[in-house]
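Trainee: mind looking at a prediction? Sequence and model below.
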Amino acid sequence: MAALIKRTTAKGGFAVPNSPLTAGIVPNRLAADAYAANFSDLQPVYDQHEARVAADRCYFCHDAPCMTACPTSIDIPLFIRQIATGTPDAAAKTIFSQNILGGMCARVCPTEQLCEEVCVREVAEGKPVEIGRLQRFATDGLMGKGVHPFTRAVATGKRVAVVGAGPAGLACAHRLAMKGHEVVIFERRAKAGGLNEYGIATYKTPEDFAAREVAWLLQIGGISVKTGVELGRDVTLAALQAEYDAVFLGIGLAGVNALRAAGEDLAGVRNAVDFIAELRQVADKSSLPVGRDVVVIGGGMTAVDAAVQSKLLGAQSVTMVYRRGKARMSASEYEQDHATGAGVRIIYGAAPVQVLGEGAVEGVEFAYTVEGPNGLEMGERFTLKADQVFKAIGQTLVGAPIAQEGAKLVKRAGMVWAGGDCAAGGEDLTVTAVAEGRDAAEEINAVLMGAMR
């Protein structure tokens, strides 16, 4: 656990050590073989027998609540019945027809809050059909054969630009290519995949699954990907509109919210998303330095992923601090339990007041919070020792080139569409981004082919 250094009722009262604690942020905290074990597959895929047994638990409900709860509206009873009857490849096609990134979603979807939460078995017995694991069994099986279940329609001669190669952009591009349109994806980073490639815990998607899924998706044909191209820097929206028949923006949320607390610019304080991306891309996990006492500020999936992976890298003490109560935390209860099971301490109802240290972080002062008539009210203060702090308090839209609704893009402005996290209504979920990219593609296709305006 992170050390509770001192309770205070006012700012200050923190003794600063003589030597900077960033010396504690070091690589190779664990034995060499521990890294492979810690970052291996979190939940291995079912074998054929296990899948048949799990599928037999499904009631195949006619008015399936699980299907309604799925943002991509996969016909869950159908694909589970197909597994139960020994046709898993057909089950995979059922899944991919609605969610072309069904393999990734099977790994990272919060199924405990979506389809499995409303499963009749969950309601009646407290143990749902394991829909996510069944979905992975089917999708991994078909993808493992190198088989792509769809073919392109006859070429339409229409060209669409997709900005962003994340889940929304990839889903949009695939559906447009399947309709016969030519698609060019522009991605600012070195690899396609977006959140799936750079923003998800390594142990959830080992063995470069995100990259392998992108390569498999592109087998549909008609899609080219240009990496290292950033909207606003290398290409403008006006130029894309002039060259292409339609444009889809799936640019995600590239900005990171600030703590707005004194000391957040000290050495040892960094954005959790950058840490997760670095961990996803580094070849040798042991080379990535981590602190001895790590504090993660935030309550979402990014915070959980940063905290758990800090522990897996060998941090001795990892504490997540969230400003509201457990029920308000955006990370699911399953993920919270996973974090605590990995040795992460979670403190609810506390907000950062200031980051402490001289040149480098040495601790963080927090105040306990209570819900008041005017929002959160600060109470008693305490300080946690820290030589490394990760900020995970949300991301923001930057470089928005079309009309906005609040802080997000509207989903259509003329012949420009938007979807995923950058669009109004985005939920910071891979599956929701896939649904929005797919649905935008259907609308784009209808407009380009004259079926709607």
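Mentor: Thanks, I have the structure now.

Trainee: contacts, neighbours, all on C-alpha from now
Mentor: Will do.

Trainee: wait, what's in contact with Val416?
Mentor: Contacts for Val416 (CA atoms under 8 Å, 6 or more residues apart in numbering) come out as 241, 246-249.

Trainee: filter those to the buried ones?
Mentor: Neighbour counting by 16 or more other CA atoms under 10 Å classes 246-249 among the contacts of Val416 as buried.

Trainee: for comparison:
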Amino acid sequence: MSLQPPVTLVSPPQDIDACFSDIHPPLTERQAHLESARCLYCYDAPCIKACPSDINIPSFIQQIHSDNLQGAAQTIYSSNILGGSCARVCPTEVLCEQACVRNKEAECAPVLIGLLQRYATDHAEFTGHPFDRAPDTGKRVAVVGAGPAGLSCAHRLAMKGHQVEIFEASEKAGGLNEYGIARYKMTNDFAAREVEFVLGIGGITLHTGQALGRDLSLAELQSGFDAVFLAIGLQGTRQLGLENELASGVQNAVDYIRVLRQATDLNGLNIPQHAVVIGAGNTAVDIACQLRRLGCEEVTLAYRRGTESMSATDHEQQIARDHQVRIKTWCRPEAITLDDQGGVAAIHLRRTAMQGGALVDLPHCDVLPCDAIFKAVGQTLEMPEDAQLEQLRLDAGKLAVDTRFHTGLERVFAGGDCTAVGEDLTVEAVQQGKLAAESIHQLLITQA
């Protein structure tokens, strides 16, 4: 059952907005009914084990098949309060759907779990919020960061009866869902509507434009609250270390995606005609495909190793190919050439190969003419200055936490992309926020 639509690309002055419609159209009622019937409702369901947020997948699919959409959504939200956005961006093809036993059947096709999850969360209608708050405990928790981890933690703590205040540096809440996901994956202001849904439980106060280190410090939060949860994400971008890297035509992919996501008029964007994307993850694919949808004539994605080593899933790589993105492997950026006006003119890509288990340079170097270069080589944790975070331990450049997501500092916890736990996935961040909330709750109820 293939639901992947053909990719239609346009160039200005045509309607660019039409090119950013949903890449995965939602299931119709009939499609959802037929697809839910394919689930075998396994007793020892491997799909649940493959889900980072422990959603009872067979249960919610059975509820969809029984036309109990409210029950299905409640099952999803009880494990993942951001189940709507995760249904859109989660790499289900390498998680729950890869584990589906239907892959072993004659049709070799998994149940479309992600689309069924979206169907339930999109169509369920609740009177009020689906969860009630416990009686007020009188405890106050500060959550720094309103991304998936912070929102998940705040919601679970509010459900337990605690008062929560979220401090978000940006103008809007949502984190990567609002600013960092490809526009064609998260459409129609869904991220903002999901934030409203999460806050709907009550007991949560959101402060935007409040940055750690600029407007508040960790010491202030520790003294003013009973516990602190850090969900500050990854703010920095790794650099290429090349001369001319600061030229105007060289940009961080996440910065361009942020501008693209917030743009009200896509026709007003500065769109290159020949772009090179350096990287091999989902962000690299997202920026490459969006450039093509904007009308960029040629987009090349360059990676130093082979496609089998790319962190972007096979599914994401195929999306790039469907957008006619050229994937050039076994090459690394070596130099950036500028034109007479100081703009990007070309990038020099040194050929690479694996020899004796090590990546080595080869004699040949390719020169690709281009007018823009986008860096998507990974993000890094930037510890805010004047935030009094010196006592926090680091692990592989990220915040170190124990199994309870405790940082080692008194009453300070952390989760999401800023920690060294798990993978940098939205669903992982949601799970970490939820588990950290449970740990914080246990701490608070034992305090006098």
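Mentor: Arrived safely. What you are looking at is a predicted structure, and each value in this text was computed from that prediction instead of being measured.

Trainee: pipe the buried ones among the contacts of Val416 of the first structure into a markdown table and attach secondary structure and distance to Ala424 of the first structure per row.
Mentor: Output for these, formatted as a markdown table (DSSP: H, G, I helix; E, B strand; the rest coil; distance: CA to CA, whole Å):
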| residue | secondary structure | distance to Ala424 of the first structure |
| --- | --- | --- |
| Ala246 | strand | 19 |
| Val247 | strand | 17 |
| Phe248 | strand | 14 |
| Leu249 | strand | 12 |
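
Trainee: before we move on, the earlier item: what's the closest of the contacts of Val416 of the first structure to Ala258 of the first structure?
Mentor: The closest of those to Ala258 of the first structure turns out to be Leu249 (CA to CA; 24.9 Å).

Trainee: list the contacts for the residue mapped onto the closest one from the second structure?
Mentor: Counting by TM-score structural alignment, Leu249 of the first structure corresponds to Leu230 in the second structure. Applying CA under 8 Å, 6+ apart, we find Leu230 of the second structure in contact with 143-145, 150, 412-415.

Trainee: just to revisit the earlier point, and the furthest pair within the contacts of Val416 of the first structure?
Mentor: Going by CA to CA, the pair spanning the contacts of Val416 of the first structure furthest: Gln241 and Leu249, at 11.7 Å.

Trainee: how far away is Lys158 of the first structure from Ala242 of the first structure?
Mentor: The spacing between Lys158 of the first structure and Ala242 of the first structure, counted by CA to CA, to the nearest Å, is 13 Å.

Trainee: and these two? Which one has more around it.
Mentor: Neighbours per residue (other CA atoms under 10 Å) separate Lys158 of the first structure from Ala242, with Lys158 holding more: 16 against 10.

Trainee: what does the more buried one align to in the second structure?
Mentor: Using TM-score structural alignment, Lys158 of the first structure pairs with Lys139 in the second structure.

Trainee: hang on, its match packs against Leu444?
Mentor: Yes. Applying CA atoms under 8 Å, one finds Lys139 of the second structure in contact with Leu444, separated by 7.1 Å.

Trainee: which neighbours do those two have in common?
Mentor: Shared contacts of Lys139 of the second structure and Leu444, defined by CA under 8 Å, 6+ apart, comprise Asp226.

Trainee: now Arg140 of the second structure. Nearest residue, chain neighbours left out?
Mentor: The spatial neighbour of Arg140 of the second structure that comes closest, neighbours along the chain excluded (CA to CA, 6 or more residues apart in numbering), is Gln163 at 4.8 Å.
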